[in-house]
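Participant: I'll drop the sequence and a predicted model, then ask my questions.
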Amino acid sequence: MVATWRERAGDPRGVDELVRVALAEFDLSDEELRSATGALVALQFRPTREVLDRACELCRSADADERRLGVRVLGELRDLDDPAAALPAFVGESMEVLLALAATEPDTDVLIEVARAFGYRRDPRAVEPLLGWRRHEDPSIRFFVACSLRRCSTQDNEAQVVDALIELTGDEDGAVRDYALFGLRELEVDSAEVRDAMLRRVRDPDDSAAGEALVGLARLGDERAVAPLIERLQHPDSHRIIAYGLDAAIALANPRLLPALRLVEQRLGERPDVSQAIKACTEGR
């Protein structure tokens, strides 16, 4: 991955050409992007004043597509001193532009990019507009609110962030619920409200959301995860959640899970992750 970043950062094309090509490639499908030229990524991995200024200029354009591109570039300008850390570059300058757009932008597609960009900037100033969008009618905006809030959390705003993520675990969109639960799990906050929110979703129709809820509850040591986890492990389609289920089993280390884990072993054969879960539940906490 680092080699790819260095390759993109060394793209010989000028900024004007990269912008022109990136605009043409912006709405390509994932399949089409595989054969695209990577102009957008090249811009994001060129943290120069020239690229920053051009992205800010695009954000002031009358054309919504140009504003979208400007936001995408600003959101992911990377500090290349440590590529693996993917630290943001020009945070102050980019946040000034993004916050202004958050307050005034009329185009939903641009706002989606702003909500996404806030997560990459990791700046607590983004929490206020993100909180304001948690009930937005567009599920894509709510999705990026769920994705970005965790990354902008600090000790000072954590209570607000957690409350919003708890609310989003009840969203009508499965992907939003999934990332809200993931955010709560990553924040490692333990409270009755967080546990209850996770418990409500352990049988979520979205497999990924259910998996996040089970793992989150298990890592908090809440034994209310045991019964729904047994149900999931015994289900004929448990392969759809097996990674989550084994992770939760390891965290719980509860002998009650052993019969269900043995069934998984019969279905899947000997696997290191299954063996690890069985070992953890055999030894107990």
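Facilitator: Perfect, thanks for sending it. Residues are numbered from 1 along each chain as shown.
Participant: going by C-alpha atoms from here, please, whenever you check contacts or count neighbours.
Facilitator: OK.
Participant: Asp53: neighbour count?
Facilitator: Using other CA atoms under 10 Å, Asp53 has 15 other residues around it.
Participant: now whichever helix or strand it is part of: buried residues?
Facilitator: If you go by DSSP states H and E, Asp53 is part of helix 49-59. Of all the residues in helix 49-59, those buried under the rule 16 or more other CA atoms under 10 Å are Val51, Leu52, Arg54, Ala55, Cys56, Leu58, Cys59.
Participant: repeat for stretch 8-15
Facilitator: Applying a neighbour-count criterion of 16+ other CA under 10 Å, one finds Arg8, Ala9, Asp11, Val15 buried in stretch 8-15.
Participant: quick check: the last one vs Leu23, distance?
Facilitator: Look at Val15 and Leu23: by CA to CA, to the nearest Å, they are 12 Å apart.
Participant: overlap in contacts of the two?
Facilitator: With contacts defined as CA atoms under 8 Å, 6 or more residues apart in numbering, no residue is adjacent to both Val15 and Leu23.
Participant: now the strands: where do they sit in the stretch 51-200 of the chain?
Facilitator: Counting by DSSP state E, counting those that start in this stretch, one finds no strands in the stretch 51-200 of the chain.
Participant: before we move on, the earlier item: how about the buried residues of helix 49-59 in JSON lines, adding distance to Asp247?
Facilitator: What follows is the buried residues of helix 49-59, written out as JSON lines (distance: CA to CA, whole Å):
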{"residue": "Val51", "distance to Asp247": "43"}
{"residue": "Leu52", "distance to Asp247": "42"}
{"residue": "Arg54", "distance to Asp247": "45"}
{"residue": "Ala55", "distance to Asp247": "42"}
{"residue": "Cys56", "distance to Asp247": "43"}
{"residue": "Leu58", "distance to Asp247": "44"}
{"residue": "Cys59", "distance to Asp247": "43"}
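Participant: another structure for you, compare them:
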Amino acid sequence: MSWTAATVLTDDGEVPLRDLPVAELVSAALAVDEDSRPEYTAFLQLRGDRETFEAARSLCGSADPARRALGAYVLGELGAVALSDEGDIVVVPRDQRPFRMPAVTLLLDLAAGEPAGEPDGWPTGEPLGRPDGWPTGEPLGGRDGWPTGGPAGGPDGGTIGGTGGEVQAAIATALGHLGDPRAVEPLGAWRSHPVVHVRWTVCLALTRFASRDDDALRYLVELTADPEPMVRDWSCCGLYQAGRDTPEVRRALMVRLDDDDAVTRAEALRALALFGERRAVQPLLDALDRPPEAGDDETGEVAGLVAEALSLLADRTGDPRLLARLRPSDDD
């Protein structure tokens, strides 16, 4: 059953969530636990109408950080999907969403008024984001597109409640989804934010712009040296997705081949392989000869990235040592 068919028990009996008034959806989104919140937020986004836009505008003007964060999340994908006459979920192109440009203006104004934030107080738990089944037709970044469990699925979690960067993370998430180039400047201003989750959402959002914006690319390069492994990891992934081969990009990725984090090293290898960087051949051979222990790569993420790097670099360099690794052995 599609998430759009979800129901809620009211005084009038069981009713579809999508039929709840906007005010009730907002109240429910703010009242439920972190696991349930994305569902209510998604139904607000699904409405895609003037009433919901005005409700999100009002939320963004609140003194309560939780309400401002919710308003930002709603604006980021307001009208991003719709239901067809047959009840199927349809992705709506960004340029066909009537409230996209007003949403960008609101979010840029909101970003300008947010403080830098403090590292203490960032709440734990599952981050706000999409319900299961939300379409992935417009990925924002990351290895498999924008994560479906939340806006970024950050290393420290993060909910819309509490203090310490949740509003900035929500704004960065929303601006990334909306894809307006004016977002690059405020996103870049938060690349050294003290809260890890904010820097991570900034990294993901910048990935949207780095293929064509020089500043976004420069900020991603800087984030490859972030003290948090997951930010380094995803910034290397963003450089891969951007696909822009510059000396600065190659230098930053080469440094990450000695990173303490295995996923970051593998992401750097894959990006360098995309660019046909011959200096990555030996590090790649070393990675193939010394794979991580099974317990250190339970999801197979590192192995998958290294395998992808092998295919790319063998194709681009024609190095016989790499080509030999691609061929099945006589014992297979």
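Facilitator: Received it, and whenever you're ready, just let me know what you need. Please read all numbers here as calculations on a predicted model, not as lab measurements.
Participant: on that earlier part again, list the ones among the buried residues of stretch 8-15 of the first structure that fall in helices.
Facilitator: Among the buried residues of stretch 8-15 of the first structure, the residues falling in helices (DSSP state H) are Arg8, Ala9, Val15.
Participant: who touches the second one in this structure?
Facilitator: Spelled out, that is Ala9 of the first structure. Shown in contact with Ala9 of the first structure (CA under 8 Å, 6+ apart): Ala42, Leu43, Phe45, Arg46.
Participant: could you do Asp245 of the second structure as well?
Facilitator: Phe275.
Participant: ok, whatever residue of the first structure lines up with it to Arg177 of the first structure distance?
Facilitator: Asp245 of the second structure maps onto Asp190 of the first structure when the alignment is built from TM-score structural alignment. With the distance defined as CA to CA, Asp190 of the first structure ends up 18 Å from Arg177 of the first structure.
Participant: that older thread, could I get the ones in helices among the buried residues of stretch 8-15 of the first structure as a markdown table with distance to Arg262 of the first structure?
Facilitator: Compiled in a markdown table, those are given as follows (distance: CA to CA, whole Å):
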| residue | distance to Arg262 of the first structure |
| --- | --- |
| Arg8 | 47 |
| Ala9 | 49 |
| Val15 | 58 |
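Participant: list just the nearest of those residues to Leu233 of the first structure.
Facilitator: Nearest to Leu233 of the first structure among these, counting by CA to CA, is Arg8 at 43.1 Å.
Participant: so the closest residue in space to that closest one that isn't next to it in sequence is in which element?
Facilitator: Distances taken as CA to CA, 6 or more residues apart in numbering place Ala42 nearest to Arg8 of the first structure, at 4.7 Å, with adjacent residues excluded. Per DSSP H and E, Ala42 of the first structure falls inside helix 39-44.
Participant: what's the mean deviation for that helix versus the second structure?
Facilitator: Its aligned residues in the second structure lie a mean 1.2 Å from helix 39-44 of the first structure after superposition (mean CA distance after the TM-score superposition for the first structure).
Participant: what do you get for stretch 50-58 of the first structure?
Facilitator: Mean for stretch 50-58 of the first structure is 0.7 Å (mean CA distance after the TM-score superposition for the first structure).
Participant: contacts for that stretch next, please.
Facilitator: With CA under 8 Å, 6+ apart, stretch 50-58 of the first structure has contacts from Val15, Leu43, Glu66, Arg67, Leu69, Gly70, Val71, Val73, Leu74, Phe90, Ser94, Val97.
Participant: repeat that for 7 Å
Facilitator: Applying CA atoms under 7 Å, 6 or more residues apart in numbering, the contact partners of stretch 50-58 of the first structure are Val15, Leu43, Glu66, Arg67, Gly70, Val73, Leu74, Val97.
Participant: any idea which of those has the most stuff around it?
Facilitator: Neighbour max across these (other CA under 10 Å) = Leu74, 35 neighbours.
Participant: aligned counterpart of Ser208 of the first structure in the second structure, please.
Facilitator: Per TM-score structural alignment, Ser208 of the first structure is aligned with Val263.
Participant: what strand or helix carries that match?
Facilitator: Applying DSSP H and E, one finds Val263 of the second structure within helix 262-274.
Participant: next secondary structure element downstream of that helix?
Facilitator: With DSSP H and E, the next secondary element past helix 262-274 of the second structure is helix 281-289.
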